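> show me the folded form of this:
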Amino acid sequence: MVPPQAQISQKMRFTVPVSLFFVGGFWAIVLLSCAAGLTSGTRFFYTPLAFVVGVVLFVRFPAAYLVHLWWLWFLTPFVRRVVDFKSGWTEFSPIMLAPYVVSLLMIVTVIRFLPRLSQRDMFPFVPIIVALAMAYPVGMMNAGFSPATFDALNWFLPVIMGIHIAFSWRSYDKLKIATERTFLMGAAVLGIYGIHQFFFLAPWDAFWMQVVQMDSIGRPAPMEVRIFGTLNSPGPYANMLAVALLIVLGAKGRLPFLAGMPAVVALLLSLVRAAWVGFAAGLLIMIAKMDMSKRAKLIAAVLLTLVTALPLLSVEAINKTVTTRIESMFGDEAKDDQSYKDRVHFFQTFIEDALSNPIGQGIGATGVATKISNNGKMGEHGVVDSGLLEVPFVLGWLGGILYLSGVAMLVRGTFKRRWSKGDGFVTVAESVALSILVQMIFTNMLTGFIGTMFWSFIGFSIAAERHWAAASRSQPEVQPR
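Down below sits the predicted model:
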């Protein structure tokens, strides 16, 4: 027997007003201060205020805490760009620490339930944590304390978020609904901003492109930029939209389709082919895991979403930009594509470096962390075009085996769920996680913001199984919705 909708609404009766009051209030203060020209103050109060709000929500309102954290990941780079544009560029902005310090609160959950990591469904996290713990001191020796510590946040915190959600299974319904609504709203907000960015590049976005000199995302001019929305680069932006679209297709009601239209167009305008491949893989996984009636509804939802997006996709500037990028993925044009050539060259030259050091280079040897030890400029291994090679390069042979074996066990577990098979959100969550994982051949998808999405939806898969198993014991007639 399906629980009445009223019961679900009752579970959410506090979450929505609390989210509006605390999360909405936080963003109202931030945006109003920026609009009033008080950006110098915003630079210093943004992260402390985000942390204070996070503490209150973490202690009393777990679903609203998750809403707060997701929006910090979605919008913090945008706030940083506006502040830097109005108050002067800073290479290392304290604003960017906000989602990290708020995420640190979830360590409380790990400490609280540490002995329970030995449980069968949670044990795969153990070799992952061990691998990262081994790589951190190696990173401190090779890269230095500051780069290693900063990068440790990118590696550890997403994993901790997955553990936190898994152990929060008693609040599964509230966390699920809060996350679904946040990503639906995020798809609309970030999608619309990205389309606006393509046609009318904001001065703070153009300023940021000029300062960071990231030539791979085009020129700082309208219709000549690979859009990055409110994030710092097209990759994370495109993956957020891809995740949101999978959630859109698995959700019910009118809002998903309204959110899906700008998200589809913005995803295509990001020109991130890896995210396109990941979304397609996630969609196929969703279809494969559904029964015939749900498959028909999903296919209808896909077609309806595409139809609603057609008016925007038919705009000449959008159509030309997207078509050119799609053509570069096939035939001779794919082989002549400079990005393809650069990636092949990288594989040929980097594979020996990745596999030649048994203990690895340690955390802090790759990514943005290299800026800390290189006077604000990206280091030699700042960009690693393969997640599969970055893992052994950073973690070494033993660490890489432990880390990847833990990931493999978690993914394998998603195919062995018993109690939560009928829960549509679980199908979406597992499809999201696997759609991100297939992109590891292109770049490391398990760290930073993108990693947060992978590990959190793995956590949702575990939490759902525990939730429905407990429900079946207390009420045998209750089945997943």
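> please make it C-alpha for all contacts and neighbour counts, starting now.
Fine.
> now do the contacts for Phe257.
Contacts for Phe257 were tallied using C-alpha atoms under 8 Å, 6 or more residues apart in numbering; they are 248, 304-305, 308.
> now swap in Ser87 and tell me
39-40.
> kindly recompute the last result at 10 Å.
Applying C-alpha atoms under 10 Å, 6 or more residues apart in numbering to Ser87 gives the contacts 37-43, 81.
> ok so, going back, quick one: which of the contacts of Phe257 is nearest Thr149?
Val248 (36.1 Å; C-alpha to C-alpha).
> who wins on neighbours among the contacts of Phe257?
Neighbour counts for those, by other C-alpha atoms under 10 Å, peak at Val248, which reaches 29 neighbours.
> ok, that residue to Phe200 distance?
Taking C-alpha to C-alpha, to the nearest Å as the measure, Val248 falls 27 Å from Phe200.
> circling back to that earlier point, any chance of the contacts of Ser87 in TSV with neighbour count as columns?
Listed next are the contacts of Ser87 as TSV, based on neighbours: other C-alpha atoms under 10 Å:
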residue	neighbour count
Gly37	14
Leu38	16
Thr39	25
Ser40	15
Gly41	14
Thr42	22
Arg43	20
Arg81	26
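> okay if I get those residues as TSV plus secondary structure and distance to Ser216?
Below are the contacts of Ser87 laid out as TSV (DSSP: H, G, I helix; E, B strand; the rest coil; distance: C-alpha to C-alpha, whole Å):
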residue	secondary structure	distance to Ser216
Gly37	coil	32
Leu38	coil	33
Thr39	helix	29
Ser40	helix	30
Gly41	helix	33
Thr42	helix	30
Arg43	helix	28
Arg81	helix	19
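> how about Ser19, what does it touch?
Contacts of Ser19 by C-alpha under 10 Å, 6+ apart are 25-26, 57, 61, 63-68, 178.
> buried subset of the residues you listed?
Applying 16 or more other C-alpha atoms under 10 Å to the contacts of Ser19, the neighbour count classes 26, 57, 61, 63-68, 178 as buried.
> identify the farthest-apart pair in these.
Top of the distance list for the buried ones among the contacts of Ser19 (C-alpha to C-alpha): Phe26 and Ala178, 17.4 Å.
> doesn't Leu446 fall inside a helix?
No: looking at Leu446 with DSSP: H, G, I helix; E, B strand; the rest coil, it is coil, so not inside a helix.
> with adjacent residues omitted, what lies nearest to it?
Spatially, and ignoring its direct neighbours in sequence, Leu446 is nearest to Phe454 (6.6 Å; C-alpha to C-alpha, 6 or more residues apart in numbering).
> please give me the structure for this one as well, since I'd like to look at both together:
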Amino acid sequence: MVYKSVISTTSSFEEENLEKQPVLAWLAIGALILFSIAGIASGAGSLFRPGYVLLSFAVGAFLYLRYPIMYIGFAWWSWFVTPLLSRMIDLRAGFDDTRFILVAPFAVSLITLHGCLKYLPRAYREGGLPFALGLLGLFYGFLVGLIHTSPINAVRSLLDWLTPVSFSLYLFTNWRNYPKYRDNFQRVFLWAVLLTGIYGVIQYLVAPEWDRFWLISTKLGSMGEPEPLKIRVWSTMASPGPFAVMMMSGLLLLFNTRSPLGIPAAAVGYLSFLLSMVRVMWGCWLFAVISMFTSIRPKMQMRLIISALIIGMCVVPLSTMEPFGDVITDRLESFTNLERDNSAQVRQKIYEDGLNAALSNVLGSGIGNTFVFDEKENRWISIVVDSGIIDTFITLGWLGAIPYVSGLFLLLIKVLQIEEIRFDPFIASSRAIGIGCVLGIPIFTIMIGLSGMFMWGFLAIALAGQKYYQQYYQQSYQEYYQQYYFQQTSQTPK
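Okay, here's the model as predicted:
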């Protein structure tokens, strides 16, 4: 009964927030939007790129200090939108090899490092040991990276590794805001699935000029050809992998929404998810749905089945009609013919060549030591290791991987023991998303960057929800017995 009262008293947060819109916050966000439109329209890349990073950080810092709930949503949207803006300004002002503008979402999300360091001792006492272990492993890897590579490369790669852990620790540390975070996540990802899904379908059908220019400039053949109907969809994000992780997460959260936008969002979301051609995340989504279904109450299971049937009625016809049907069917059939699948063979080769070297690397190569200088291109390029296990041990070595992996494993164990998933579908979805992401580690570097934000972030928000309910239950329990004791003593005859 106490748990039900928690849900009933917090279900109106979304309506309350909508009634009291923070004008200053929206003015700050609006200023960033206007600056982006003006910068891209003018083609002033040399001014727009650093200006966008600085203004994004300023808006993020303002929201972090004044409107912390809106800050969370702003941080997510910074990840979703910035790569698209980068491609647009590249088309207008020329391709930027440094990709400096992509620092913006890292700068916005790493604002949380202030609160994490400030409240780390308290977080440790409240169950934040997994995050402390993760930070310890990254600190070691960064020190090794400073020895083996340039400080610039070490710092740049540290952003990829550190940002997800910092952001997730911030969510856990502020577990008292869990109901507001829950509503914010649901609202953000509803719109994110809808808008990025629509753009993903358009990207596949039309191949916008800025996307074609970016594909030609980067020479990334793995993302398809710069022509309509030949692109692997990555929507507004930087590549198909992170987009697929985002879409998997958003689609799982859609099972909880009651918004009328849920069905159209799911339709375009699943279609663009399939057009991303990221089979790893298709499998992770399936395991996540099974995990979610088996952990909730029968009443919620029935609701999940009904939602799945309605979504299936919308998605199946879309995914089987042309021009989508053939490409999706061919990709699905590759599951049964991995011997002829080039992607599967490449991953097998990666494990054959890299696993022994990774596991025998005691000290590690260090964070940032996965960049090489391409003399032909005259720029630093990243060495892609398409395996989270190999990448972790190559980068951190055993000395860094032990605390980092232990922290992630301990966090996963804690989340698997959460009982509150029985009545809070958001915690059930968050746990399923975290499990799905962890399952992708062997064949996908999912711990870093935007993908890592989902893995660490949703495990953290699930743990924050558990902490919130346990604290509320304990407080209500104490208040009940205090009231009972007062009634008994007041009725005692003098």
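> now the TM-score, please.
TM-score of the superposed chains, computed with TM-score structural alignment, normalised by the length of structure 1, equals 0.93; 472 aligned residues with a C-alpha RMSD of 2.2 Å.
> any chance of the contacts of Ser19 of structure 1 in a markdown table, with secondary structure and distance to Leu268 of structure 1 too?
Output for the contacts of Ser19 of structure 1, formatted as a markdown table (three-state DSSP; distance: C-alpha to C-alpha, whole Å):
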| residue | secondary structure | distance to Leu268 of structure 1 |
| --- | --- | --- |
| Gly25 | helix | 33 |
| Phe26 | helix | 31 |
| Leu57 | helix | 35 |
| Phe61 | coil | 36 |
| Ala63 | helix | 31 |
| Ala64 | helix | 31 |
| Tyr65 | helix | 31 |
| Leu66 | helix | 28 |
| Val67 | helix | 26 |
| His68 | helix | 27 |
| Ala178 | helix | 27 |
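> tell me the one of those residues nearest Val130 of structure 1?
Taking C-alpha to C-alpha as the measure, Val130 of structure 1 lies nearest Leu66 of these, at 26.1 Å.
> report the secondary structure state of Gln21 of structure 2.
Applying three-state DSSP: Gln21 of structure 2 is coil.
> mean deviation of stretch 451-458 of structure 1 from structure 2?
By mean C-alpha distance after the TM-score superposition for structure 1, the fitted stretch 451-458 of structure 1 averages 1.1 Å away from its aligned residues in structure 2.
> buried sites along that stretch?
451-458.
> swap in stretch 383-391 of structure 2?
If you call a residue buried by 16+ other C-alpha under 10 Å, then stretch 383-391 of structure 2 has these buried ones: 385-391.
> closest one of those residues to Val165 of structure 2?
The shortest approach to Val165 of structure 2 among the buried residues of stretch 383-391 of structure 2 belongs to Gly388, at 15.5 Å (C-alpha to C-alpha).
> quick one: residues contacting that closest one.
Contacts of Gly388 of structure 2 (C-alpha under 10 Å, 6+ apart): 394, 438, 440-448.
> report the buried members of these.
If we count by 16+ other C-alpha under 10 Å, the contacts of Gly388 of structure 2 have these buried: 394, 438, 440-448.
> for the stretch 1-150 of structure 2, what spans make up the helices?
Under the criterion DSSP state H, counting those that start in this stretch, the stretch 1-150 of structure 2 contains helices at 2-10, 13-19, 23-42, 45-66, 68-93, 103-109, 112-118, 120-125, 129-148.
> for those, give me JSON lines that also has distance to Met302 of structure 2.
Output for these, formatted as JSON lines (distance: least, C-alpha to C-alpha, whole Å):
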{"stretch": "helix 2-10", "distance to Met302 of structure 2": "19"}
{"stretch": "helix 13-19", "distance to Met302 of structure 2": "25"}
{"stretch": "helix 23-42", "distance to Met302 of structure 2": "39"}
{"stretch": "helix 45-66", "distance to Met302 of structure 2": "39"}
{"stretch": "helix 68-93", "distance to Met302 of structure 2": "30"}
{"stretch": "helix 103-109", "distance to Met302 of structure 2": "37"}
{"stretch": "helix 112-118", "distance to Met302 of structure 2": "39"}
{"stretch": "helix 120-125", "distance to Met302 of structure 2": "37"}
{"stretch": "helix 129-148", "distance to Met302 of structure 2": "34"}
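> so which of the ones you listed is the most packed in?
Per-stretch averages of neighbours, counted by mean count of other C-alpha atoms under 10 Å, single out helix 103-109 among the helices of the stretch 1-150 of structure 2, with a mean of 24.
> so that helix matches what in structure 1?
Taking TM-score structural alignment as the measure, structure 1 aligns residues 97-103 with helix 103-109 of structure 2.
> got it, and stretch 175-194 of structure 2?
The aligned range for stretch 175-194 of structure 2 in structure 1 is 169-188, by TM-score structural alignment.
> just the buried residues of that stretch, please?
Within stretch 169-188 of structure 1, judged by 16+ other C-alpha under 10 Å, the buried ones are 169-188.
> try stretch 214-228 of structure 1
Going by neighbour count (16+ other C-alpha under 10 Å), the buried part of stretch 214-228 of structure 1 is 217, 219-223, 225-228.
> ok, now stretch 392-408 of structure 1?
For stretch 392-408 of structure 1, by 16+ other C-alpha under 10 Å, it's 392-397, 399-407.
> just give me the closest of the residues you listed to Gly260 of structure 1.
The nearest member of these to Gly260 of structure 1, counting by C-alpha to C-alpha, is Val407 at 30.1 Å.
> and the spatially closest residue to Pro22 of structure 2 that is not a sequence neighbour, how close does it get to Ile441 of structure 2?
Sequence neighbours aside, Tyr67 is the residue nearest to Pro22 of structure 2 in space, at 7.9 Å (criterion: C-alpha to C-alpha, 6+ apart). Using C-alpha to C-alpha, Tyr67 of structure 2 is found at 34 Å from Ile441 of structure 2.
> try Gly449 of structure 2
Computed as C-alpha to C-alpha, the Gly449 of structure 2 to Ile441 of structure 2 distance reads 14 Å.
> which strands and helices sit next to whichever helix or strand Glu333 of structure 1 is part of?
Taking DSSP states H and E as the definition, Glu333 of structure 1 sits inside helix 331-336. Judged by 3 or more C-alpha pairs under 10 Å, 6 or more residues apart in numbering; DSSP states H and E, helix 331-336 of structure 1 is in contact with helix 316-327, helix 338-356.
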